[in-house]
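[1] have a look; sequence and predicted model below, questions after that.
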Amino acid sequence: MTGGEKVAVVTGGASGIGLAIVECLAGSGFRVLVADVSGKESEVAAGLGAGVEAIHVDVTSPGDVKAMVEAALDGWGRLDGLVNVAGTCPNFDLIGDCPVEAYDLIMDVNLKGTFLAIKYAAPVMAAGGGGSIVNIASAGGIGGVARMGAYCAAKAGVIQLTKVAAIEYGLQDVRVNAVCPGTTLTPMAENFFTSMPGQREEVEAATALGRLGKPSDVAEVAAFLLSDAASYVTGTAVPVEGGRLASPVSRQLARVES
């Protein structure tokens, strides 16, 4: 896809990585539906002007997600791209201390929300001649991060869901890929650093490039996977984490102190 008349939906599109992806796609000519639960989605859409619309969506609600897909079809008559960004991680406890309620919320938003979006969008794309889905997973879904057990488990699930969807819809020209960011300067990361003093420096030291990621770093990769330049790429999980996964285990983020 190269923009123009193409239509994409971005969940979690009002802040952080989602906002960067919305801006990137809108700048390349996509018509974009900004889906978010924060209430900021209308402000984002208004700021980007023509070709960008907003919808209030709770990704854990099947009715909301179905309505999101229908809104893209009602507004523009097609759906070519979906980027599942909506996610949360409100808890940074050890597994033994993690409240079950926090686990349930993390699973619902990160994994169930992605499942629902694929469930309703992939058949529409298949019926329309194809499309591309990009799921924002996490480097933690590949390598694991202490004090983020539920989040890592959910994101590992997103990666496996990506692979299965790629197999199921590939013959209908629907490509499905995941992007796995490392620690990226988003509100979620700021919450982590606030709750874990000193960890920012440790994360930077554990990254081959010696810096945290920017939302735009992830957005550019997601935009590539939506484009025709990635027409033979599906079922993969692309790390965008500055080389952290190549670092020694002893330098991993948030190690458990004895």
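    Received, thanks. Numbering: from 1, shown residues only.
[2] could you use CA atoms for every contact and neighbour count after this?
    Noted.
[3] which helix or which strand is home to the closest residue to Gly13 other than its chain neighbours?
    Closest residue to Gly13 apart from its sequence neighbours, by CA to CA, 6 or more residues apart in numbering: Leu19 at 4.7 Å. According to DSSP states H and E, Leu19 maps onto helix 16-27.
[4] which SS class is the closest residue to Gly140 other than its chain neighbours?
    Beyond its immediate neighbours in the sequence, the residue positioned closest to Gly140 (CA to CA, 6+ apart) is Cys152, lying 5.0 Å away. Classification of Cys152 by DSSP: H, G, I helix; E, B strand; the rest coil places it in helix.
[5] what's Cys152 in contact with, if anything?
    Residues in contact with Cys152 (CA atoms under 8 Å, 6 or more residues apart in numbering) are Ser138, Gly140, Gly141, Ile142, Gly144, Val145.
[6] looking at the residues you listed, which one is closest to Pro215?
    Ser138 (13.1 Å; CA to CA).
[7] and that closest one, which of the three is it?
    coil.
[8] spatially nearest residue to it (excluding sequence neighbours)?
    In space, Ser138 comes closest to Cys180 once its chain neighbours are excluded; the distance is 3.9 Å by CA to CA, 6+ apart.
[9] ditto for Gln199
    Nearest to Gln199 is Phe193, by CA to CA, 6+ apart, at 6.1 Å.
[10] which SSE is that neighbour in?
    With DSSP H and E as the criterion, the answer for Phe193 is helix 187-195.
[11] dropping in the other structure now:
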Amino acid sequence: MKTQNNSIVITGGAGGIGQACARTFKNQPIILTDYSQEKVDESVQTLKNEGFNVSGIACDITNTSDIEKLVNYVSEKGSFKALIHTAGVSGTVKDLKKVYTIDLVATELLIDAFHKIAGQGSVAVLLSSMMAHAVPPNEAYDEALKNPQAENSFETVNQFVNGDSDIMYNFAKRGVHLLSHKNADKWGEKAARIVTVSPGVIETPMAMKAAEEHPERMAKIKQATPLKRNGQPEDVADVVNFLVSDAARFITGTDILVDGGVIQNIKNMY
């Protein structure tokens, strides 16, 4: 028999931001997912040792049957409160199709799958990036970004990124914003919400790898940040926790920047 327990599902649950998000939900059941079962098990055990009510399952978020397994796993655990989608790759991957597929196509697959089990008070919080704000609106690619599973969607967007995986990342993250706009009414019909969070430079292993590849650019960004520091995973996690809570009950279809104010100062760098 199912129990009503308001599960919090976190993709990228083995990552720095995913773990920080999990730690803000001390009194709720948490379900972690990531690509590797080994990483999931390790992260689940760490949080269990800290007293959290947590379980986990591996999931390739680009694979529909894997996502179906994840949704079934969540359903078996009880009622669904929130999807916190932190999984993704950066432009350091150097594979444009992979960046587009993991960061945007998979996001739509998850939105569609979790909509099926969403109910009153459920929420999807999708991690985008401050770099989404560096991509201007343009009908020439926005329609493709809003419909990433459509035929020729990738090919259309690919024409605008000059073969640069970092720029493809920015475009894919703009697409995440557009998906939240596109799905706000659909989720709203279930009295559920969908929002995005756009972190700036957050000191996670992924960001540190980017810093190694672009040290001068990263130093410039830090200097241009009004708060004169990089973000910590907890800076994002606290905002995510607020968005999941009933305190954010009238917030949907919108984005919150968590970037120390820097994007307004560096847009002309891109």
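    Done, it's in. What you see is a predicted model; the values in this text were computed from it and never measured.
[12] equivalent range in structure 2 for the helix holding Phe193 of structure 1?
    Here helix 187-195 of structure 1 aligns to structure 2 at residues 205-213, judged by TM-score structural alignment.
[13] what does the matching stretch contact?
    Gly16, Ser90, Thr92, Val201, Arg217, Met218.
[14] wait, which of those residues is closest to Gly261 of structure 2?
    Distances from Gly261 of structure 2 to the contacts of stretch 205-213 of structure 2, taken as CA to CA, are shortest for Val201 (10.9 Å).
[15] next, count neighbours for that closest one.
    27 (other CA atoms under 10 Å).
[16] please report how far the alignment partner in structure 2 of Pro239 of structure 1 lies from Glu213 of structure 2.
    Applying TM-score structural alignment, one finds that Pro239 of structure 1 aligns to Leu257 in structure 2. Going from Leu257 of structure 2 to Glu213 of structure 2 by CA to CA, to the nearest Å gives 24 Å.
[17] and what of Ala144 of structure 2?
    The gap separating Ala144 of structure 2 from Glu213 of structure 2 is 30 Å, by CA to CA.
[18] so the two - more neighbours on which side?
    Ala144 (19 against 12).
[19] that one contacts Phe171, correct?
    No - the criterion here is CA atoms under 8 Å, and Ala144 of structure 2 misses it with Phe171 at 10.5 Å.
[20] what's around Val239 of structure 2, how many residues?
    Close neighbours of Val239 of structure 2, defined as other CA under 10 Å, add up to 16.
[21] that one matches what in structure 1?
    In structure 1, Val239 of structure 2 lands on Val221 (TM-score structural alignment).
[22] can you name the residues that contact its match?
    By CA under 8 Å, 6+ apart, Val221 of structure 1 lies in contact with Val179.
[23] now the one 5 residues further on
    Listed by CA under 8 Å, 6+ apart, the contact partners of Leu226 of structure 1 are Met1, Gly81, Gly131, Ser132, Ile133, Val134.
[24] which residue lines up with the fourth one in structure 2?
    In structure 2, the residue paired with Ser132 of structure 1 according to TM-score structural alignment is Val123.
[25] and the nearest residue to Phe52 of structure 2 once chain neighbours are set aside, how many neighbours does it have?
    Distances taken as CA to CA, 6+ apart place Lys26 nearest to Phe52 of structure 2, at 5.9 Å, with adjacent residues excluded. Residues lying near Lys26 of structure 2 (other CA under 10 Å) number 14.
[26] which strands and helices lie in contact with the helix or strand harbouring the residue nearest to Ser138 of structure 1?
    According to DSSP H and E, Cys180 of structure 1 maps onto strand 174-181. Applying 3 or more CA pairs under 8 Å, 6 or more residues apart in numbering; DSSP states H and E, one finds that strand 174-181 of structure 1 contacts helix 113-127, strand 131-136, helix 149-169, helix 215-226, strand 237-240.
[27] average gap between the shortest one and structure 2?
    Put plainly, it is strand 237-240 of structure 1. After superposition onto structure 2, strand 237-240 of structure 1 sits on average 0.4 Å from its aligned residues (mean CA distance after the TM-score superposition for structure 1).
[28] again with the second one
    Its aligned residues in structure 2 lie a mean 0.4 Å from strand 131-136 of structure 1 after superposition (mean CA distance after the TM-score superposition for structure 1).
[29] give me the helices and strands touching that strand, please.
    Here strand 131-136 of structure 1 is seen to pack against strand 81-84, helix 113-127, helix 149-169, strand 174-181, helix 215-226 when contacts are counted using 3+ CA pairs under 8 Å, 6+ apart.
[30] nearest to Ala67 of structure 1, out of those?
    Of all those, it is helix 113-127 that lies closest to Ala67 of structure 1, at 9.3 Å by CA to CA.
[31] list the buried residues in the closest one.
    Gly113, Thr114, Phe115, Leu116, Ala117, Ile118, Tyr120, Ala121, Ala122, Val124, Met125, Ala126 (16 or more other CA atoms under 10 Å).
[32] from these, which two are the most distant?
    Gly113 and Ala126, at 20.0 Å, using CA to CA across those.
[33] ok, back up a step: which one is the match of Pro239 of structure 1 nearest to, not counting chain neighbours?
    Excluding the flanking residues, the one nearest Leu257 of structure 2 by CA to CA, 6+ apart is Ser198, at 4.7 Å.
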